[in-house]
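S.K.: Take this sequence and fold it.
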Amino acid sequence: MHSHYYGGGLDSTLRARQNRPYLRTRDDGVLVMVAMNGEFPFTSHYYDHRVGLAEMRAAGLTHRMLTFPGALGVELLPAAEIATAISAYNDHLAQLTQDTDGALIGLAGVPLADLDLACAEVRRIRRDLGLPGIILPSNYFNSLQELEILRPLLEAANEYGCHIMLHPGLKVGEQPPARPADHIQYRLSAVELQSSVAQVALTVIVSDMLDAYPNITFQIVNLGGTLPFIFERLESIARHRNPAEPFPTARLRRLWYDCASLGPRALETAVKILGADRIMLGSDYPIFKDDPYNHAVVPAELSAENKAQVTWKTAHDLLSHLDEMRQNAAR
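M.R.: Predicted coordinates for the structure are as follows:
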């Protein structure tokens, strides 16, 4: 329930660009993606769904949720430049679900530089394409003030019911932050990223979003970042500094989480705090290629029931709920 897919025509669009994000061929003949914070080899794992599907089946995984490539910044480009490509990508995702008998499920993208177009596209995604939802860059959820920009989009998403993955990524017009002086990958991709994920979850639970948009299901990546490990400190802060308003820990269980790129010890802790019925298998494929079941679930000291819940049942129940909401809205 957390992997990324750069095909569906996006690869061709990015080959034609000259500014980040774009694809280029290095002098050594290697095709690379030039992204916001560097570049990486662009292998077939990123754009050919058949490669990932074969690896899935070899590992015994039956379903995978592909997402529009979060963090790349494609959805932030001027709508006149990218909206048609995004719509074509979303059509492709819907077709993949049919072609693979439901083995591949997709979270769509929306052109965020034009909110009117984005609202129309999220309605089309749910009403016409039947995709479960969309992916949004999480920097819009760093604070209560910043999320106000997306209110029209959230209202549109609420109409047919919609799953929204909040994935690390920039806002329209926002520049990448300054790079750390050293150990960039560890500092940015682990320590700072996990802290930012916690900030996003915090914004969702302390705002009115869960009540204002009851038909939206929010997915927080990477087990909620640091939240499962600091919630007791958050409770202590409230208890000592604002005892009349305790920290709303219980609202954390109104979100969904994936365990992408994390391991058994983190999973054990998250199950204790958040509940197995809120946690789903995730890999962050193809950036990380570990088999998430054997890497994270099998070694975890969890009951067989909790392992089954994380492995398939939470996702199954969530997707069934989304289908039911869509059908009810269409009546």
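S.K.: can we go C-alpha only for contacts and neighbour counts from here?
M.R.: Fine.
S.K.: mind listing what's buried in the helix or strand hosting Glu146?
M.R.: Secondary structure here is read from DSSP states H and E; on that basis Glu146 sits in helix 144-147. Within helix 144-147, the residues that count as buried by 16 or more other C-alpha atoms under 10 Å are Leu144, Leu147.
S.K.: swap in stretch 81-93?
M.R.: Judged by neighbour count (16+ other C-alpha under 10 Å), stretch 81-93 contains these buried residues: Ile82, Ala83, Ala85, Ile86, Ser87, Tyr89, Asn90, Asp91, His92, Leu93.
S.K.: and those, which two are the farthest apart?
M.R.: Considering C-alpha to C-alpha, no two members of the buried residues of stretch 81-93 lie farther apart than Ile82 and Leu93, which are separated by 16.6 Å.
S.K.: and this one, so I can compare the two:
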Amino acid sequence: MTPLTVDVHAHVLLPEVDALVADLPGFAAAREVEARRNGPAALAVSGTMVRERVPRLTDVSVRLAAMDAQGVDVQLVSPSPSHYHYWADEETAEKVHRRANEATAAHCAQAPGRLFGLGLVPLQHPALAVRALEHALEQGLLGVEISSHAPGRELSDPAYEPFWSRAEETGALLFLHPFGCTLDERLDRWYLSNTVGQPTENAVALSHLIFSGVLDRHPELKLIAAHGGGYLPTHIGRSDHAWTARSDAGAGCAHLPSSYLKRLWFDSLVHDPHVLRALITAVGADRVLLGSDYPFDMGTEDPVGALRAARLPDTDFDAVRGGNAAALLRLT
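M.R.: As a prediction, this is how the structure comes out:
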């Protein structure tokens, strides 16, 4: 029997979610922040790109045809990060995450066995996070997608402890996928907001989880970091040195920072076979999962081909292509 090929980084666009917030002043203000951070050239290109890809983001038959062309058997589908809406008040946030969870579940239900979904939680309201996670699981989703931070809160914030505990208890998947970067206008040209911003946000968020002791307190968390974990896995030596050399750096976590990488999972979307091999060296071949960022332009149209370009040993290739994800997602 041929092993499954599993793509853990694929997105769905949910117009019904944005319809909830389209007329709210907070949405307009959030769009202004996004425009400032990205710059007009990036927004123009992104607008055209997304419009061209709407069928691939919303139509299950188009999605399945694309998967077949890529040789992908299973996708783990998460909402477009544009649906986080972390600016929203509690009442609006409740509506957003429920609608997102239900719509993602409905999308995936059209292709049972091939599409599995993740929902959303309102990180800006930690008190709602456990209930939102449970709602996602009740819809048949495998977990939730989260960003690298919420306004005024890092992932190390103690207010998230009940959320980490419940995710650990339930075995829910957490997909760490940044949206936006707080370096703001420094990255507003040449799409630096994404090319530099996303890997920076991944590295910062993972560092907060490691150095604060979240991963000590919750060792069974099932967390997947998008974009190969950003800069952190290939630059983890600097974190290890600080943990060893400085009392302040080592105060919050019990072990060498690099050791925590082997408790996490990372997608393969690093756009460079040399970096992919370095990622595998840092975290282990059993901790890397195939990812495409379907169907956005910063993804890859050929995730299996990109993996093949790294020239991995056959056992590692098969593990990353789908063996690791099949075990993590409990697929048969």
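S.K.: quick one: TM-score?
M.R.: Once the chains are overlaid, their TM-score stands at 0.79 when taken by TM-score structural alignment, normalised by the length of structure 1; 307 aligned residues with a C-alpha RMSD of 3.4 Å.
S.K.: can you give me the strands for structure 1?
M.R.: For structure 1, the strands identified by DSSP state E occupy 3-4, 22-25, 31-35, 38-41, 64-67, 104-108, 133-137, 162-167, 216-220, 256-258, 279-280, in order along the chain.
S.K.: okay, those, which one's buried deepest?
M.R.: Mean neighbour counts were compared across the strands of structure 1 using mean count of other C-alpha atoms under 10 Å; the top stretch is strand 279-280, at a mean of 30.
S.K.: Where in structure 2 does it fall?
M.R.: Under the alignment (TM-score structural alignment), strand 279-280 of structure 1 falls on residues 288-289 in structure 2.
S.K.: In TSV: the strands of structure 1, plus distance to Pro176 of structure 1.
M.R.: Listed next are the strands of structure 1 as TSV, based on distance: least, C-alpha to C-alpha, whole Å:
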stretch	distance to Pro176 of structure 1
strand 3-4	20
strand 22-25	16
strand 31-35	11
strand 38-41	11
strand 64-67	22
strand 104-108	23
strand 133-137	13
strand 162-167	15
strand 216-220	21
strand 256-258	25
strand 279-280	29
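S.K.: Nearest to Arg187 of structure 1 among the ones you listed would be which one?
M.R.: Ranking the strands of structure 1 by their distance to Arg187 of structure 1 (criterion: C-alpha to C-alpha) puts strand 38-41 first, at 14.6 Å.
S.K.: List the contacts of the most centrally placed residue in structure 2.
M.R.: When structure 2 is reduced to its mean C-alpha position, the nearest residue by C-alpha atoms, centre = their mean turns out to be His177, at 2.8 Å. When the contact criterion is C-alpha atoms under 8 Å, 6 or more residues apart in numbering, the partners of His177 of structure 2 are Pro81, Glu145, Ile146, Ser147, Ser148, Asn202, Ala225, Ala226.
S.K.: Setting aside sequence-adjacent positions, which residue approaches Gly113 of structure 2 most closely?
M.R.: Distances taken as C-alpha to C-alpha, 6 or more residues apart in numbering place Val74 nearest to Gly113 of structure 2, at 7.3 Å, with adjacent residues excluded.
S.K.: That neighbour maps to what in structure 1?
M.R.: Aligned counterpart of Val74 of structure 2 in structure 1: His63 (TM-score structural alignment).
S.K.: quick one: its match from Pro21 of structure 1, how far?
M.R.: His63 of structure 1 sits 29 Å away from Pro21 of structure 1, taking C-alpha to C-alpha, to the nearest Å as the criterion.
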